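Q: predicted model and sequence follow; I will ask about them next.
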Amino acid sequence: MRDAISSSAALPPITYSATSASSARTSQTAAVIKRSRPILSHLRELYAGDRVEVLTQTLGADDRRLHLFHVLTREGDKVPAATGEQMLIHLSAGDGRSGPVQGNVRTRVLELARLHAEFPLPERASASIRLR
């Protein structure tokens, strides 16, 4: 029998650097993304050596939050092995307070949310963590 893969370890914060050219020089601002209220559903086992695919749908976004839904399947399968839903909150690296995402990152995230709004909501999506 193959060993089942499991992961319950806490994930570290996601960090990114946004680069913007406001004049002739480039400035770089660091920020942190905090995961809030993840909802994970383990539906089937995966085994060491299994190839997996993860599809992500943006369920909503605003200036400081990003609501994502992930579906993990064994490569070639249609039945999900797991789903994950989470709200990501943008924090300023300087003071750790929630604030708006700046520049190109903000534009791209809001456009992605607009495009994904045309898709139906996933069946397992929770009403408890939606943007209001």
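A: Ah, there it is.
Q: please count neighbours and contacts with C-alpha atoms only from this point.
A: Noted.
Q: what sits against Thr19?
A: By C-alpha atoms under 8 Å, 6 or more residues apart in numbering, the contact set of Thr19 is 26-29.
Q: another structure for you, compare them:
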Amino acid sequence: MEIEAPFDQHRTEVLPEWIDVNGHMNVAYYVLAFDHATDLFFDYIGLDDAYREQTGGSTFAVESYVTYQREVMLGDPLRITTQLLAYDPKRLHFFHQMYHAREGYLAATSEWLNLHIDLNIRRVAPMPEPIQRRLAAIWAKHETLDIPKEAGRSVRGIDRPE
């Protein structure tokens, strides 16, 4: 299987139920779209439904951060790419970029840190060797990519009123 850098398989469109009172896609649905992209990336890695059923292994998101760059509207086509930023036997750090699929602009980004979990004991556990080998192959391609400028951000606060 060819390894894409970045992983570029998720396509969707802004659905009517995703529109908020401001007439654009609601923040909650950006997270949903990014979560669906995460699921597709994890399937690609081998962390799919069959893996969960056979091993009792899964992942839990422990941290995520979204930036909203430009709004998207009802019916807009979306393309979400995924870049592996780092990994170790127990953790996956990755970054999504959401583009307007027709116009090409960056609409939003999302950075995630997930832990591999043994669901039988509900504890962090190392990923099996076949998954780690797959990640190593993906990393060999993704490590050559530039780190997105939005990666590593946190909420930029404002001064508190006196």
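A: Nice, I can see it. Here the structure is a predicted model, which means the values were calculated and not measured.
Q: hey, where'd the strands end up in structure 2?
A: Counting by DSSP state E, one finds strands in structure 2 at the ranges 7-13, 57-68, 77-88, 91-100, 106-118, 123-124.
Q: could you list the buried residues of stretch 46-57 of structure 1?
A: Going by neighbour count (16 or more other C-alpha atoms under 10 Å), the buried part of stretch 46-57 of structure 1 is 46, 57.
Q: which one of the strands of structure 2 lies closest to Glu143 of structure 2?
A: strand 77-88 (7.2 Å; C-alpha to C-alpha).
Q: so how far is Tyr51 of structure 2 from the residue opposite Gly84 of structure 1 in structure 2 once aligned?
A: By TM-score structural alignment, Gly84 of structure 1 lines up with Ser110 in structure 2. In this view, Ser110 of structure 2 and Tyr51 of structure 2 are 25 Å apart by C-alpha to C-alpha, to the nearest Å.
Q: check Gln97 of structure 2 too.
A: For Gln97 of structure 2, the distance to Tyr51 of structure 2 - C-alpha to C-alpha - is 26 Å.
Q: out of these two, which sits in the busier spot?
A: Gln97 (23 against 14; other C-alpha atoms under 10 Å).
Q: what lines up with the more buried one in structure 1?
A: Mapped onto structure 1 by TM-score structural alignment, Gln97 of structure 2 lines up with Val71.
Q: ok, now which ones touch that match?
A: Val71 of structure 1 touches 54-56, 80-84, counting by C-alpha under 8 Å, 6+ apart.
Q: adding distance to Ile39 of structure 1, write these out as a markdown table.
A: Formatted as a markdown table, the contacts of Val71 of structure 1 follow (distance: C-alpha to C-alpha, whole Å):
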| residue | distance to Ile39 of structure 1 |
| --- | --- |
| Val54 | 16 |
| Leu55 | 16 |
| Thr56 | 14 |
| Pro80 | 15 |
| Ala81 | 14 |
| Ala82 | 11 |
| Thr83 | 8 |
| Gly84 | 6 |
